[in-house]
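Enquirer: mind looking at a prediction? Sequence and model below.
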Amino acid sequence: MDGRGVPLSLIVTGANVNDGKRLDEVLGAIRVKRESPPTRRHKHLCADAGYRSADNARTNDKHGYIPHVVDRRREADIKRRDPKKKARRWVVEVCHSWFNRFRKLLVRYEKLERSFLALNHLAAAIIAFRKVPLKVNIIYG
């Protein structure tokens, strides 16, 4: 996800698979290619404690990301000191909520993985389209 919560890549795995083991697939499946950042800017990846392994650190280096893994206790201390700062993982939780609003995806009834993946890609496209600022109302012209 980018900073606004727009999904950039999507993969489907089993519920019993750890997220950290699929980091290379997720970063490799990014559909929105961006220009390489200037030398003073970098690509940042905010994650939770499940992404602290050495394999994930190598994956982040390979894809050019700087990982930001903050445990919940330290994040609570930062929040207590400055209440205006919000948690970085909040963006991910909001995007999950947007996906849950598509009721067909909330409970997986699709038997084929390709059907479920196609519905998720359609939902991601709708979410991305809703985040694009438009000057004209597309329904009424």
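Expert: That came in fine, so what should we check first?
Enquirer: use CA for all of it now, contacts and neighbours both
Expert: Will do.
Enquirer: correct me if wrong: residue 67 contacts residue 53.
Expert: No - if you go by Cα atoms under 8 Å, residue 67 and residue 53 don't touch, sitting 11.3 Å apart.
Enquirer: between those two, who's got more neighbours?
Expert: Ranked by neighbour count (other Cα atoms under 10 Å), residue 67 and residue 53 place residue 67 first, with 18 against 12.
Enquirer: show me what whichever strand or helix holds that one is packed against.
Expert: Element membership for residue 67 (DSSP states H and E) is strand 65-69. On a contact count with 3 or more Cα pairs under 8 Å, 6 or more residues apart in numbering; DSSP states H and E, strand 65-69 meets strand 43-47, helix 54-63.
Enquirer: against that first model, consider the following:
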Amino acid sequence: EQVAELGYVLHLRSRGEEKEEKAAIPGYRARRWVVERTHSWMNRFRRLLIRWEKKVENYEAMLHFACAWICFRCAEVFG
């Protein structure tokens, strides 16, 4: 309601619509949003999931390390 007032269009489908589309298309697989996928990858790093660091600089450094590690793995730099 408020989103429509700002001029945005909602692109989410109800669960019933997803089930219908899944049944109609063989091999259909639901797509995950980029943000959901990224959060899933970040949650694999326990130090980010449970914030052990007390200093912001240390937490931010670990966040950068995790992002770099994810990029290297996606680029298959380490095999």
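Expert: All right, it came through fine. Just so you know, these numbers come straight off a predicted model, no measurement behind them.
Enquirer: would you mind finding the longest helix in structure 1?
Expert: As assigned by DSSP state H, the longest helix anywhere in structure 1 is helix 113-130.
Enquirer: what's the mean distance for that helix versus structure 2?
Expert: Mean deviation of helix 113-130 of structure 1 relative to structure 2 after superposition (mean Cα distance after the TM-score superposition for structure 1): 1.8 Å.
Enquirer: show me what residue 104 of structure 1 aligns to in structure 2.
Expert: The alignment partner of residue 104 of structure 1 in structure 2, by TM-score structural alignment, is residue 47.
Enquirer: and the gap between that match and residue 55 of structure 2?
Expert: Using Cα to Cα, to the nearest Å, we find residue 47 of structure 2 at a distance of 13 Å from residue 55 of structure 2.
Enquirer: who's more crowded, those two?
Expert: residue 47 (15 against 8).
Enquirer: name the SS class of the more buried one, please.
Expert: Going by DSSP: H, G, I helix; E, B strand; the rest coil, the secondary structure assigned to residue 47 of structure 2 is helix.
Enquirer: next one: the one 5 residues further on
Expert: Under the three-state scheme (three-state DSSP), the conformation of residue 52 of structure 2 reads as coil.
Enquirer: how close does it sit to residue 62 of structure 2?
Expert: From residue 52 of structure 2 to residue 62 of structure 2 the distance is 11 Å (Cα to Cα).
Enquirer: higher neighbour count, these two?
Expert: residue 62 (16 against 11).
Enquirer: which one is the aligned residue in structure 1 for the more buried one nearest to, not counting chain neighbours?
Expert: Using TM-score structural alignment, the equivalent of residue 62 of structure 2 in structure 1 is residue 119. Using Cα to Cα, 6 or more residues apart in numbering and skipping the chain neighbours, the partner closest in space to residue 119 of structure 1 is residue 105 (7.4 Å).
Enquirer: dump the residue contacts of that neighbour.
Expert: Listed by Cα atoms under 8 Å, 6 or more residues apart in numbering, the contact set of residue 105 of structure 1 reads 99, 116, 119, 120.
Enquirer: picking up where we left off before, can you put the helices and strands packed on strand 65-69 of structure 1 in a markdown table and add distance to residue 79 of structure 1?
Expert: Listed next are those as a markdown table, based on distance: least, Cα to Cα, whole Å:
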| stretch | distance to residue 79 of structure 1 |
| --- | --- |
| strand 43-47 | 16 |
| helix 54-63 | 26 |
